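Visitor: Using only what follows, build the 3D model:
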Amino acid sequence: MSELPNPLSALGSAAGLPPGRLVTRDARRRLRRTRQEPVLWLSDGPVDAPAAAYPAPPGLRTVLLHDRHGPEEWWDTREFLRPEWTSAPDDHHVQPVLREFWEAVVPDPEEGREGEDLIAPFGRAWPGLAEAGRAREADPDAGADGLARQLIRDGSLGRPRLALVPAGRGADIPAAIGWAGPVNHENDTGRISAVLRSWEDRYGVRVLALGFATLDLYVPAPPRTLAEALPLAAEHFAFAPDNVCQGSGTVRDYAQEALIGSTHWSFWWD
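Guide: This next block holds a predicted model:
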């Protein structure tokens, strides 16, 4: 079966885009030959508007990349973008992926009361998926645009670049470029995108920006009560444990402080 053409390969000087270039990587070897395959298109300099403000040609998605934390211009270093190491999000189901993540980070029984407090009100067994968000923002496009502008304005994204990525849906952007941000927690970004797909379906999330090891999402349908937020906090702990362990301190506190009514989810991996 022949591969579908990469939409980046035919990308010329699309109207409405700033000056930019293709970022390429070695494609998989065929007939003992190595060829360069475009991974993403990147603006030459920083932009001052959300990615959604720029036109996305067919087959491509827009996102902001930034290097406020970590190595400068990490997208040009081969070890930080490895699409050839990434499985397809279609290969995974979110429930077993999050269960495996949870089992890998849940405290050992020997940690006693401190470990129990960290994940309370849950025990060490995977608590299952949270229910979908119910109340959605009236205009999610405007909400996502507003949050992205705020993050640019307050310096949270440093001096972000605009990127165009060949992806069928926003949740697949990290996997499509082989983003290595969560590598110390999970080295297959296809599994990360599988979780993002589920959050996209349940909460309407949109991938706004990727840093060296950070991820910013807009959330049109966040949980509104502690009861709704707690099982979602367990998912976040499994997905990015540093958010809890080096942030709020417990799953319960994280649910209260970071999730109830919050349209901005920000993740980082140490």
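Visitor: Please count neighbours and contacts with C-alpha atoms only from this point.
Guide: Noted.
Visitor: what are the ranges of the helices in the stretch 1-150 of the chain?
Guide: Using DSSP state H, counting those that start in this stretch, the helices of the stretch 1-150 of the chain run over residues 94-105, 112-119, 140-153.
Visitor: could I get those helices as TSV with distance to residue 254?
Guide: TSV is the format used below for the helices of the stretch 1-150 of the chain (distance: least, Cα to Cα, whole Å):
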stretch	distance to residue 254
helix 94-105	16
helix 112-119	10
helix 140-153	21
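Visitor: Out of the ones you listed, flag the one nearest residue 269.
Guide: Across the helices of the stretch 1-150 of the chain, residue 269 has its closest neighbour in helix 94-105 (13.0 Å, Cα to Cα).
Visitor: Figure out how far the closest one is from the centre of its chain.
Guide: Helix 94-105 has its C-alpha centroid displaced from the chain centroid by 17 Å (Cα atoms, centre = their mean, to the nearest Å).
Visitor: contacts for it?
Guide: Contact with helix 94-105 is made by 124-126, 128-129, 191, 194-195, 198, 234-235, 237-239, 241, as judged by Cα atoms under 8 Å, 6 or more residues apart in numbering.
Visitor: this one next, for a side-by-side:
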Amino acid sequence: MTTRSKPLTQLLTDPVGAVPGLSLPPGSLVTETNGGTWPEPLLWVADEVAAPRTWAEYLPARDAGLRPVLLQDEAGLEEWWDGQLDPGMVSDPDVHRAEEVLEDFWRSAASETEDDEDAGETIAPFTARWPGLASPGRTAADPEATAADVAQALVGHSLKSPRIALVPVGRAADLPAAIGWSGPVNYEDDVARLCAVLRSWEDRFQVRAIALAYARLDLSVAAPPQTLEEALAVAAEHFAFCPDNIWQGYGSIREYAEDALVGKAHWTFWWD
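Guide: Sure, this is the predicted structure:
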């Protein structure tokens, strides 16, 4: 058994010893898709649908080296995480720099937007040139408390049937890479590059990855932009990170910044 899987094994065999006061409902281990003869456990996931406060209840699992995350079933894709996770196809987030990743993404998205006759309006006030990273936000609340509040608001609403899962990972930003999630595969096949951006957002905006679906990511944000000017700079990063947020949800980066970012404690991304 490898070092990464020990927290999961300990939690399953001795949950009280691993995390005092924490008890697990019925659940199971999910292993690597291409794990070989001895597939390694990637995460533990509950059998039953989570309640609104479930995410907060499992936050103490951090003391055992585990991070909670909600896994959302999709219509026709129940239990997508069973047989769909392959960390062997993912690089290490350590080898990527967030700004280089975002600049690369920005150039690609901006070049595709140039084919649109309304391209200038879509990315205004920016041009095809990468505008650089947004300034850090001002922390408005405790990041873990914010994550718990956002998770509670999502369960039963935009997340209709999530399961609570526990992942052996040091920081929430690395969750997608740690389990080999492939949600943005039609846009980027190495999710570690996205995790490098999540690390930067974790540092600058106190984000936490709280939910994953087949092609959707939900983050809580304890230091969101507070003005339109600040939000525009963040919106440029979001456009690079997930262009579909603007292309398929809003008419422009400016509209997205005004409606989805100013003072908002929840960011969501969906890749077509």
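Visitor: Separate out the buried members of the contacts of helix 94-105 of the first structure.
Guide: Buried members of these, counted by 16 or more other Cα atoms under 10 Å: 124, 126, 191, 194, 195, 198, 234, 235, 237, 238, 239, 241.
Visitor: any idea which of the residues you listed is closest to residue 90 of the first structure?
Guide: Lowest distance from residue 90 of the first structure to those (Cα to Cα) belongs to residue 194, with 7.3 Å.
Visitor: Could you find the closest non-adjacent residue to that closest one?
Guide: residue 89 (4.9 Å; Cα to Cα, 6 or more residues apart in numbering).
Visitor: Tell me which residues touch the spatially most central residue of the first structure, please.
Guide: Residue closest to the average C-alpha location in the first structure (Cα atoms, centre = their mean): residue 215, at 4.8 Å. By Cα under 8 Å, 6+ apart, the residues touching residue 215 of the first structure are 207, 208, 209, 266, 267, 268.
Visitor: Of all the helices of the stretch 1-150 of the first structure, which one comes closest to residue 184 of the first structure?
Guide: Among the helices of the stretch 1-150 of the first structure, helix 94-105 comes nearest to residue 184 of the first structure, with 12.2 Å by Cα to Cα.
Visitor: Where does that closest one end up in the second structure?
Guide: Alignment note (TM-score structural alignment): helix 94-105 of the first structure is matched to residues 98-109 of the second structure.
Visitor: one step back: buried ones among the contacts of residue 215 of the first structure?
Guide: For those, a burial check counting by 16+ other Cα under 10 Å picks out 207, 208, 209, 267, 268.
Visitor: among these, which are in strands?
Guide: Among those, DSSP state E puts 207, 208, 209, 267, 268 in strands.
Visitor: The second one contacts residue 61, doesn't it?
Guide: Put plainly, it is residue 208 of the first structure. No - using Cα atoms under 8 Å, residue 208 of the first structure is not in contact with residue 61; the gap is 10.7 Å.
Visitor: Please identify the buried residues of stretch 106-124 of the second structure?
Guide: For stretch 106-124 of the second structure, by 16+ other Cα under 10 Å, it's 106, 107, 109, 110, 113, 119, 120, 122, 123.
Visitor: distance between the ends of it?
Guide: 13 Å (Cα to Cα, to the nearest Å).
Visitor: Look through the second structure and report the residue furthest from the middle.
Guide: Relative to the centre of the second structure, and counting by Cα atoms, centre = their mean, the farthest-placed residue is residue 117 at 32.3 Å.
Visitor: which residues touch residue 138 of the second structure?
Guide: 205, 223, 224, 225.
Visitor: And residue 25 of the second structure, what's its match in the first structure?
Guide: By TM-score structural alignment, residue 25 of the second structure lines up with residue 18.
Visitor: Now do the same contact list for that match.
Guide: With contact set as Cα under 8 Å, 6+ apart, residue 18 of the first structure has these partners: 43, 44.
Visitor: The one 3 residues further on too?
Guide: Residue 21 of the first structure sits next to 41, 42, 43, 44 when contact means Cα under 8 Å, 6+ apart.
Visitor: between those, which is closest to residue 160 of the first structure?
Guide: Ranked by distance to residue 160 of the first structure (Cα to Cα), those are led by residue 43 at 9.3 Å.
Visitor: Now do the same for that closest one: its match in the second structure.
Guide: Counting by TM-score structural alignment, residue 43 of the first structure lines up with residue 46 in the second structure.
Visitor: And for residue 124 of the first structure?
Guide: That one, residue 124 of the first structure, aligns with residue 128 by TM-score structural alignment.
Visitor: my guess is its match meets residue 111, correct?
Guide: Yes - with contact defined as Cα under 8 Å, residue 128 of the second structure reaches residue 111; the gap is 7.1 Å.
Visitor: what ranges do the strands span in the stretch 151-272 of the second structure?
Guide: All strands of the stretch 151-272 of the second structure, identified by DSSP state E, counting those that start in this stretch, fall at 162-168, 207-212, 216-221, 266-270.
Visitor: So which bit of the first structure is the shortest one matched to?
Guide: Same thing as strand 266-270 of the second structure. Here strand 266-270 of the second structure aligns to the first structure at residues 264-268, judged by TM-score structural alignment.
Visitor: once aligned to the second structure, how far is the matching stretch on average?
Guide: Mean deviation of stretch 264-268 of the first structure relative to the second structure after superposition (mean Cα distance after the TM-score superposition for the first structure): 0.5 Å.
Visitor: distance between that stretch and the chain's centre?
Guide: 9 Å.
Visitor: quick revisit: what does the residue nearest to the centre of the first structure correspond to in the second structure?
Guide: When the second structure is aligned by TM-score structural alignment, residue 215 of the first structure is paired with residue 217.
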